[in-house]
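> Need a 3D model of the following:
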Amino acid sequence: MTDTVRLEAGQLAPDFTLTDQNGRKVTLSALRGRKVIVYFYGEASTPACTAQACDFEESLGTLESAGYAVLGISRDQLPAIEKFAAAQGLTFPLLSDPGRAVHELYGAYGEKKLYGRVVHGVIRSTFVLDEHGVITMALYGIKATGHVAMLRRRLGLAA
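As a prediction, this is how the structure comes out:
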């Protein structure tokens, strides 16, 4: 269906620097020494993306206790993610990638099926990285609802 890049476990995660909802620059490689969950979502303040972000926020204590940082990435401009983070009380970095450069590095933008039609758009994806920036889990085409619970189970952090 697509010739989009697909990252796999064992690969070094592509580095990037993006701006978060607080105007701070976040560079992935600066987080070395911590495990990181990077997830790509479609659009701030939409129902599924809101549910997913709130699930991450509710699990943040457990994830951080296990050594994980969480980064959410969308194509939204900064004002949209600022409003989204404030409205939902999100405390982890939401990163703005309006030009899709990071989405494309990770294979999180491309052809996908939507209601039986092939369209171009964000491919909801999650990547788990170890302390060295190596991908330990690459999940493409995931469902927003229940994703964080599934991820916690796979990471051995289920409540």
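> from here on, contacts and neighbour counts on C-alpha atoms
OK.
> And the longest helix along the chain, what's buried?
Across the chain, the longest stretch assigned as helix under DSSP state H is helix 47-65. For helix 47-65, the buried set under the neighbour-count rule, 16 or more other Cα atoms under 10 Å, comprises 48-57, 59-60, 62-63.
> swap in stretch 78-85?
Neighbour count says stretch 78-85 has Leu78, Ile81, Glu82, Phe84, Ala85 buried, by 16+ other Cα under 10 Å.
> Verify the stated contact: Ile73 with Ser96.
Yes - judged on Cα atoms under 8 Å, Ile73 makes contact with Ser96 at a distance of 6.2 Å.
> So which residue is dead centre in this structure?
Tyr39 (1.1 Å; Cα atoms, centre = their mean).
> which residues does it contact?
Val70, Leu71, Gly72, Ile73, Arg124, Ser125, Thr126, Phe127 (Cα atoms under 8 Å, 6 or more residues apart in numbering).
> one more time with 10 Å
52-53, 70-74, 94, 108, 124-128, 138-140 (Cα atoms under 10 Å, 6 or more residues apart in numbering).
> one more, for comparison:
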Amino acid sequence: MPLQPGTAAPDLTLPGPDGPVSLADLRGQWVVLYFYPADDTPGCTAEACSFRDSYEDFTDAGAVVVGVSGDSLESHEAFVAKHNLPFTLL
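Predicted coordinates:
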């Protein structure tokens, strides 16, 4: 069942580029948490680049952007570098 906007997400901890990242660590902040199937696929790339292009709007509003997929940290690192993504992928 999808969560409604403004509903607290259940806590989860996933590997990040600088060590494990827990949603509990972000508590008290506005978080744009988006899930996507795979790094560097056409639809997912368009979605990530859309978040990248709007990133300043999100940060100006005080929000943190985090993307989540089942890909490896190495895959995320390459995807971030290839498309100049300024946010964390888990």
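> on that earlier part again, what's the overlap in contacts for Ile73 and Ser96 of structure 1?
With Cα under 10 Å, 6+ apart, Ile73 of structure 1 and Ser96 have common neighbours Leu18, Thr19, Asp20, Ile81, Val102.
> In strands only, show me those.
Members of the shared contacts of Ile73 and Ser96 of structure 1 lying in strands (criterion: DSSP state E): Leu18, Thr19, Asp20.
> wait, which of those is closest to Glu8 of structure 1?
Leu18 (22.3 Å; Cα to Cα).
> Which residues are in contact with Phe51 of structure 2?
For Phe51 of structure 2, the contact set (Cα under 10 Å, 6+ apart) comprises Val32, Tyr34, Thr45, Asp57, Phe58, Val65, Val66, Gly67, Leu85, Pro86, Phe87.
> now, which of those residues lie within strands?
Per DSSP E, the contacts of Phe51 of structure 2 map to strands at Val32, Tyr34, Val65, Val66, Gly67.
> Please pick the buried ones from those.
Neighbour counting by 16+ other Cα under 10 Å classes Val65, Val66, Gly67 among those as buried.
> just curious, which of the ones in strands among the shared contacts of Ile73 and Ser96 of structure 1 is nearest to Lys113 of structure 1?
Of all those, Lys113 of structure 1 sits closest to Leu18, with 28.0 Å by Cα to Cα.
> gap between the closest one and Val36 of structure 1?
15 Å (Cα to Cα, to the nearest Å).
> repeat for Ser96 of structure 1
Distance from Ser96 of structure 1 to Val36 of structure 1, by Cα to Cα: 17 Å.
> can you check Lys112 of structure 1 too?
Taking Cα to Cα, one finds Lys112 of structure 1 at 26 Å from Val36 of structure 1.
> Which one of Leu18 and Val36 of structure 1 is surrounded by more residues?
Shown here are Leu18 of structure 1 and Val36; by other Cα atoms under 10 Å, Val36 has more neighbours (25 against 17).
> Which residue in structure 2 aligns with the more buried one?
For Val36 of structure 1, the aligned residue in structure 2 is Val31 (criterion: TM-score structural alignment).
> can you check Leu7 of structure 1 too?
Aligned counterpart of Leu7 of structure 1 in structure 2: Pro2 (TM-score structural alignment).
> Run a quick neighbour tally on that match.
Close neighbours of Pro2 of structure 2, defined as other Cα under 10 Å, add up to 5.
> Quick check: it is in a strand.
No - per DSSP: H, G, I helix; E, B strand; the rest coil, Pro2 of structure 2 lies outside any strand segment and is coil.
> mind checking how far the residue opposite Val66 of structure 2 in structure 1 once aligned is from Val119 of structure 1?
Using TM-score structural alignment, the partner of Val66 of structure 2 in structure 1 is Leu71. Distance, Leu71 of structure 1 to Val119 of structure 1, by Cα to Cα: 26 Å.
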